[in-house]
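S.K.: Okay, predicted coordinates and the sequence, questions at the end:
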Amino acid sequence: MENIKHKLTVLAHIAEEFNHKDVTWAIGASLLLYFKGITSEFHDIDIMIAEDDVETVKEILLSLGNIIQSKPNSKYKTKCFLEFHVDGVEIDTMAGFGIIYQDKEYYFPLKKEDIKDFTEVQGIKIPLQSIEEWRIYYELMERDEKVKMIDSYL
């Protein structure tokens, strides 16, 4: 619980900076599932960002922590994937999220108008991607356990 509290404090700090700079962003993956009460844990913070905001996000996160060299994964075709460590927490940012499934490329750019759900952490507004979107992503990523978790929730 202490660890989760720390991660959420880091998230609130990042969110405040992103919101202040008008970045188009939203939480996805396991942290999204955590916020929806689908899972009780998450390891890192996955942030989807608009492709136009990559430089701003990079600048903000570099001012808060450091960038990590990540290994490319052939299952993903994300236009920009950047991994950071901020106060001991792994932050993965993705712009132009892409998944390769059965030799076909699926492209899911984040658009401001697609963000319809929000939560609050320490009084800071946190935009969330939709659970339905993530069910599709997890299905394409062949993450069956996550698909089952979402199906039970829905």
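M.R.: Everything's here; your move.
S.K.: hey, let's count contacts and neighbours off CA atoms from now on
M.R.: Fine.
S.K.: So residue 90 sits against residue 84, correct?
M.R.: Yes - between residue 90 and residue 84 there is a contact at 5.8 Å, judged by Cα atoms under 8 Å.
S.K.: for residue 62, what are its contacts?
M.R.: Shown in contact with residue 62 (Cα atoms under 8 Å, 6 or more residues apart in numbering): residue 84.
S.K.: so which strand or helix has it?
M.R.: Element membership for residue 62 (DSSP states H and E) is helix 54-64.
S.K.: Same check on residue 47?
M.R.: strand 45-49.
S.K.: Between the two ends of stretch 65-72, how far is it?
M.R.: Using Cα to Cα, to the nearest Å, the end-to-end distance of stretch 65-72 comes to 21 Å.
S.K.: In addition, the following structure is provided for comparison:
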Amino acid sequence: MEKKKKWEKSSTYSTKYFYEYVINGFDVDVMSGFAVNHNNGVFRYIFDNNSISEFKLINGVNIPFTSLEDWYVIYQLIPNRQTKVDMIETYILSNGIKKPMLLERALEGCLPVDVRLKIENILNS
């Protein structure tokens, strides 16, 4: 494809497979078994058909895009992503939750109390 970047293991993630490429000047992460470590354990992201919010045809390839609801949860677990959390939260509060079941499903996983409370609050707004 293009140039494969050297991956340095991080204590933030317990992802089973992770590969990073640079394709036409863009970083592209390819991962499977995505998991984020936090103080209370490990949150394992469930990627299935419900996770896909839309498909976009790019250069003849149908690319699946994951939901803002999933990223709202994930970004709360990754250090230094509060700006993205705030942007997604503002968008969801203004435009509504498209896939509440994804937030409900996340609550079944291993999450810190503060993240759990934020998800419950947004579900109840």
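M.R.: Yes, it's here. Values in this document were obtained by computation on a predicted structure and should not be read as measured data.
S.K.: Where does the strand holding residue 47 of the first structure end up in the second structure?
M.R.: Aligning strand 45-49 of the first structure against the second structure (TM-score structural alignment) gives no matching residues.
S.K.: Against which helices or strands is that strand packed?
M.R.: Other helices and strands packing on strand 45-49 of the first structure, by 3 or more Cα pairs under 8 Å, 6 or more residues apart in numbering; DSSP states H and E, are strand 25-28, helix 29-35, strand 89-95.
S.K.: list the buried ones in the second one?
M.R.: Residues of helix 29-35 of the first structure classed as buried: 29-33, 35 (neighbour count, 16 or more other Cα atoms under 10 Å).
S.K.: thinking again about what came up before, distance from the chain centre to the strand holding residue 47 of the first structure, please.
M.R.: Strand 45-49 of the first structure sits 2 Å away from the centroid of its parent chain (Cα atoms, centre = their mean, to the nearest Å).
S.K.: same check, this time on stretch 22-35 of the second structure
M.R.: In terms of Cα atoms, centre = their mean, the centre of stretch 22-35 of the second structure is set 13 Å apart from its chain centre.
S.K.: what angle sits between the strand holding residue 47 of the first structure and helix 54-64?
M.R.: 150 degrees (axes from the mean of the first three to the mean of the last three Cα atoms, to 10 degrees).
S.K.: now strand 45-49 of the first structure against strand 89-95, angle please.
M.R.: Put simply, strand 45-49 of the first structure runs at 20 degrees to strand 89-95, going by the same axes, to 10 degrees.
S.K.: related to what we said a few turns ago, ok, which of the helices and strands packed on strand 45-49 of the first structure comes nearest residue 14 of the first structure?
M.R.: Taking Cα to Cα, strand 89-95 is the member of those nearest to residue 14 of the first structure, at 9.8 Å.
S.K.: Could you tell me where that closest one falls in the second structure?
M.R.: On the basis of TM-score structural alignment, strand 89-95 of the first structure is assigned to residues 26-32 in the second structure.
S.K.: What's the average distance for that stretch when superposed on the first structure?
M.R.: With mean Cα distance after the TM-score superposition for the first structure, stretch 26-32 of the second structure departs from the first structure by a mean of 1.4 Å once superposed.
S.K.: Could I get the full set of helices for the first structure?
M.R.: With DSSP state H, the ranges of helices along the first structure come out as 2-20, 29-35, 54-64, 131-140, 144-153.
S.K.: At the geometric centre of the second structure, which residue sits there?
M.R.: Central residue of the second structure (Cα atoms, centre = their mean): residue 71, 3.5 Å from the mean position.
S.K.: what residue of the first structure matches up with residue 63 of the second structure?
M.R.: Aligned by TM-score structural alignment, residue 63 of the second structure pairs with residue 126 of the first structure.
S.K.: list the contacts for its match?
M.R.: Here residue 126 of the first structure is in contact with 12, 15, 26-27, 118-120 (Cα under 8 Å, 6+ apart).
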